[in-house]
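Q: next come a sequence and a model predicted from it.
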Amino acid sequence: MSTEPGSTTEPKPIRHAEPTPAATASARISPAAGGLDVLSRHEVARLRDAGAGGLHELLRRCALAVLTQGTASDDARALLERYPDFDIQILQQDRGIKLELKHAPAEAFVDGQVIRGVNELLFAVVRDIVYVAMQIEAGGFELDDSPGITHAVFEILRNARVLRPNVDPNLVVCWGGHSINREEYLYTKRVGYELGLRALDICTGCGPGAMKGPMKGATIAHAKQRRRTNRYIGITEPGIIAAESPNPIVNHLVIMPDIEKRLEAFVRIAHSIIVFPGGVGTAEEILYLLGILLHPDNASLPFPLIFTGPRESAAYFEQIDRFLRLALGDEVARHYRIVVDDPREVARQVRKGVERVRQYRLDNKDAFFFNWALNIEREFQLPFQPTHAAMAALNLHREQPPHRLAADLRRAFSGIVAGNVKEEGMRAIEKYGVFEINGDREIMQALDALLASFVAQQRMKLPGSRYVPCYRIHAG
């Protein structure tokens, strides 16, 4: 019995007396046409350095995620345990570079040749890892102030060649969970199909579930419209890529240095955002964007935001809406629209919203490809390390502007994501116990109820995985 890669329906596990060894293959590959061609000797040395300050282990982890794209697992450690002997090395030759893969997942090859899409994404991994490391080492990024961080996000996206001038706004960012049910997954495909019919490109977090569905639907619509220069952009970061391997449709992969720069990249390049049902990661994304939109400096900027899902998911968005209004005030609801079970209406509203964005940027002489006008404060940009102390110290009380409360609520969800699927976070939970989260009694009660619903609906982990909470909520 088999399932489509990335499907939310898993086959029944076949039980063996001992684990079946994973099939592997070894090969040397050159970049596909248009890929990364050359690296300096210093860059190659850094990528081969397996020491504490080297880049080899980061390269190995990200490359393994690409080679297992579509894997139905959200345990970052399980992937490494399944392929413990996997290795990747950079070979510098007179005619350019090659990648040497040892004991790589056999699923990435067909008749001894690496799949072309896998090839492209592997070299994208090399490109982004080495570029970010070299820029930081050379002082090319000013990461201590807000303009400097935005500049770094811009430069990484430009180096990845996802910023296209002289192209009308048409990029829709789709957020949603990796662990969604079959009906929700099919709904994301239907929405993607309607977006594709309207010549809209798709950007997601690059993983399975709601990150794959819109891309898959759009591919059919783009083919019907005979549209050939399509963009299916996947934006990820090192801490999450192993738990959410890129889905096979992604044709532009970008690895940002951390979750905050990943989130900023989404909102800077988006012309509209659609939110499908999800779990804590989706809640984190919602709070990040709404915290930015609640800032007075962004009051006049058009930013189309739609929450949508099938009829069966109506209660999910009702609960999200109640939580947002309770925590941030009813004013927050003017920044989003909820559309239930109507993919065509979602696409129509997105198309209208994108046109408003286009006109606004023409009137204000702003770029189509990067939202420079959006004010993002430093507290939304600085990387949050979800230690037990940092989680306990979050200010989750109402005696502050709503956008600042949203920033700390976002951090709370970010910490839970880390405890759920990121290797470092999972190890911290195993060593020190669960995160303790404190705050305003009413908000904490609502947060506890929201998280409990995510657990009950299996939105924390992929179906079939037993979820053990990594947090404890304290009200008062």
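A: The structure has been received and is ready for your questions.

Q: every contact and neighbour count from this point should use C-alpha atoms.
A: Fine.

Q: got the contact list for the residue most central in space within the chain?
A: Geometric centre of the chain, nearest residue: residue 205, 2.8 Å, by Cα atoms, centre = their mean. Contacts of residue 205 were listed using Cα atoms under 8 Å, 6 or more residues apart in numbering, and they are 174-175, 211, 234-236.

Q: so which of the residues you listed is the closest to residue 353?
A: residue 174 (14.6 Å; Cα to Cα).

Q: tally of neighbours for the closest one?
A: 27 (other Cα atoms under 10 Å).

Q: can you select the buried ones from the contacts of residue 205 in ChimeraX?
A: Burial among those is assessed by 16 or more other Cα atoms under 10 Å; the matching ChimeraX selection reads:
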select :174,175,211,234,235,236
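
Q: most widely separated two among the contacts of residue 205?
A: Farthest apart among the contacts of residue 205 - using Cα to Cα - are 174 and 236, which lie 13.2 Å from each other.

Q: start and end of stretch 209-229, how far apart?
A: Its first and final residues considered, stretch 209-229 spans 24 Å by Cα to Cα, to the nearest Å.

Q: hmm, who's touching that stretch?
A: With Cα under 8 Å, 6+ apart, stretch 209-229 has contacts from 6-8, 174-180, 184-197, 199, 201-206, 230, 232, 247, 249-250, 276-278.

Q: show me which positions of it end up buried.
A: For stretch 209-229, by 16+ other Cα under 10 Å, it's 209-222.

Q: from those residues, pick the one nearest residue 325.
A: residue 210 (24.5 Å).

Q: which residue is the nearest non-sequential neighbour of that closest one?
A: Once flanking residues are discounted, residue 210 sits nearest to residue 176: 4.9 Å by Cα to Cα, 6 or more residues apart in numbering.

Q: check contacts around the one you found.
A: With the criterion set at Cα under 8 Å, 6+ apart, residue 176 makes contact with 209-211, 275-279, 281-282.

Q: next, the one to line up against it:
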Amino acid sequence: MTSEPANATLPTVNARIYPRGGLDVLSRAEVARLRDASSGGMHDLLRRCALAVMTSGSASDDPRAAQELYPDFDIEVLQQDRGVRIDLRNAPAMAFVDGEIIRGVAELLFAVVRDLAYTAIELSGGEDCGRDLDTSAGITDAVFGLLRNARVLQPADPNLVVCWGGHSINRDEYIYTKQVGYELGLRGLDICTGCGPGAMKGPMKGATISHAKQRITHGRYLGFTEPGIIAAESPNPIVNELVILPDVEKRLEAFVRTGHGFVVFPGGVGTAEEILYVLGILLHPDNADLPFPLVFTGPKIAEDYFRRIDQFIGETLGVEAQRRYKIIIDDPEAVARELHAGLGEVRASRKEKRDAYYFNWSLRIEHEFQHPFRPTHESMRQLTLHKKQPRHLLAANLRRAFSGVVAGNVKNDGIREIERNGRFEIHGDPEIMEPMDLLLSSFVAQGRMKLPGTRYEPCYRVVTEAVPAAPAA
């Protein structure tokens, strides 16, 4: 890598980087296609994602903040005889030490180029992409291809724990996530999160210490993100395997296909979206007997948060959904023991079914959970939010509603949609909308919609409608 100072308001650097591992052995045709993927309509996306990984640790959850701080930043992927070269102009100086890019930042930057290029080439949706993205099996195959290309699928015993939770949790909750991560790491378990700060960083940080104590030298800290949210939740520096999925639905499927056990920490509407996604899948009759360790946990001060979540699930999805998870308050060791025991059941089940340890092929995921949902005022108004449908489909629609709120809060496209046309309207029958309104209001009251110190302006309005009549016999 070579670098030199650049002129900008904030300290910046011009640099030339030669990727190592994953991008260094490519054919000329592949390099040419990779370069094509970084130009035209793909270039702005590449630039935004690259800037996000180079500004890890930002205190803002506005996806436009880094672009405004570094308006002259640019990235170019160039062809070399035996690989690729990445040129950076006006790059954030925080990503460098004495003129050399921090190794972890460089690895994440290479992952950005790798995944966006793969998506542009293999998942373009054209006749030559080789993927049928209109079917459930085709989408699952696409997710598998993305993960395999990123080299995160490893044929080892089930030991990967997915940790979900908010990026703006309070200090006590953050410390608790580290304690849980520490206990998981002592039992030899690896961590996968959404790769950002808060509850996504804490478990990884705790696990690094216990992995060191157990002399685990190759601990895995996987981060799964997607272009719409990476700028608002830049990867934390502990992530050593980053994968950028093309949309939130493929990101969520990547979690449940690769993870072996799940821990949910306190969060906000994004965490509620993840909970509804996984419960909707588990409520499908074909998944009734699959072992799927799922624990909701937090310190004592988070007890009311989980009480409200549990109440909302019971009022909308019913007791059957509540039976699919366990709530453990203020006991990191109990959480780790529960997950460790649950992974033993997962191992036995996969072995009996001859299913892969590294990818849960047996899990049935309906197309409603896979098809990308683009939150617009029209699509949000048309959501089917009533109980006269199978519970797993109701969960799918609830998940979309919460996804729209996430978009309006932190995603660039969603923020612009709200600025242009006002708040989203979420319509449904009283049995659904009243619990939803109470839950969302509790998130606002607890400061879980935005980073502390900012005043939250709701991007949504809940509208109660008459209950639809039952279909004629």
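A: Yes, it's here. Since the structure is predicted, the reported quantities are computational estimates derived from the model, not experimental observations.

Q: let me see the TM-score of these two.
A: Remark: TM-score between the superposed chains equals 0.94 [TM-score structural alignment, normalised by the length of structure 2]; 453 aligned residues with a Cα RMSD of 1.2 Å.

Q: on that earlier part again, CSV for the contacts of residue 205 of structure 1, including secondary structure and distance to residue 475 of structure 1?
A: Below are these laid out as CSV (DSSP: H, G, I helix; E, B strand; the rest coil; distance: Cα to Cα, whole Å):
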residue, secondary structure, distance to residue 475 of structure 1
174, strand, 33
175, strand, 29
211, helix, 34
234, strand, 37
235, strand, 35
236, strand, 33
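
Q: stretch 97-113 of structure 2 maps to which residues in structure 1?
A: Aligned by TM-score structural alignment, stretch 97-113 of structure 2 corresponds to residues 110-126 of structure 1.

Q: list the buried residues in that stretch.
A: 114, 117-126.

Q: picking that back up, mind checking which of the contacts of residue 176 of structure 1 are in helices?
A: Counted as lying in helices by DSSP state H, out of the contacts of residue 176 of structure 1, are 281-282.

Q: quick one on the thing from earlier: aligned to the residue nearest to the centre of structure 1, what sits in structure 2?
A: Using TM-score structural alignment, residue 205 of structure 1 sits opposite residue 194 in structure 2.

Q: residue in structure 2 paired with the residue nearest to residue 210 of structure 1?
A: Looks like residue 176 of structure 1 aligns to residue 165 there (TM-score structural alignment).

Q: repeat that for residue 250 of structure 1.
A: So residue 250 of structure 1 corresponds to residue 239, using TM-score structural alignment.

Q: count of neighbours near the aligned residue in structure 1 for residue 375 of structure 2?
A: If you follow residue 375 of structure 2 across to structure 1 using TM-score structural alignment, you land on residue 386. Residue 386 of structure 1 has 22 neighbours, counted by other Cα under 10 Å.

Q: so what's residue 386 of structure 1 closest to, chain neighbours aside?
A: residue 415 (4.9 Å).

Q: tell me the contacts of residue 407 of structure 2?
A: By Cα under 8 Å, 6+ apart, the contact set of residue 407 of structure 2 is 375, 413-415.

Q: wait, isn't residue 23 of structure 2 in contact with residue 84?
A: Yes. Assessed by Cα atoms under 8 Å, residue 23 of structure 2 is found in contact with residue 84 at 7.2 Å.

Q: find the helix or strand that residue 217 of structure 1 is a member of.
A: Per DSSP states H and E, residue 217 of structure 1 falls inside helix 213-224.

Q: re the thing from before, so who does the match of residue 250 of structure 1 touch?
A: 195, 204, 221-223.

Q: kindly recompute the last result at 7 Å.
A: Neighbouring residues of residue 239 of structure 2 by Cα atoms under 7 Å, 6 or more residues apart in numbering: 195, 221-223.

Q: hang on, it in a strand?
A: No. The assignment for residue 239 of structure 2 (DSSP: H, G, I helix; E, B strand; the rest coil) gives coil, which keeps it out of a strand.

Q: against residue 297 of structure 2, how distant is it?
A: 22 Å.

Q: cool, residue 145 of structure 2 as well?
A: Taking Cα to Cα, one finds residue 145 of structure 2 at 33 Å from residue 297 of structure 2.

Q: ok, now residue 342 of structure 2?
A: 16 Å.

Q: also residue 450 of structure 2?
A: 21 Å.

Q: which one of these two is surrounded by more residues?
A: Using other Cα under 10 Å as the criterion, residue 450 of structure 2 and residue 297 rank with residue 297 on top: 28 against 23.

Q: show me what that one lines up with in structure 1.
A: That one, residue 297 of structure 2, aligns with residue 308 by TM-score structural alignment.

Q: all helices for the stretch 101-250 of structure 1, in order.
A: Secondary structure of the stretch 101-250 of structure 1, counting by DSSP state H, counting those that start in this stretch: helices at 116-137, 146-159, 182-197, 213-224, 238-241.

Q: how about these, which one is nearest residue 76 of structure 1?
A: Closest among the helices of the stretch 101-250 of structure 1, using Cα to Cα: helix 238-241, at 7.8 Å.

Q: quick one: classify the equivalent of residue 75 of structure 2 over in structure 1 as helix, strand or coil.
A: In structure 1, residue 75 of structure 2 lines up with residue 88, judged by TM-score structural alignment. For residue 88 of structure 1, the secondary-structure state derived from three-state DSSP is strand.
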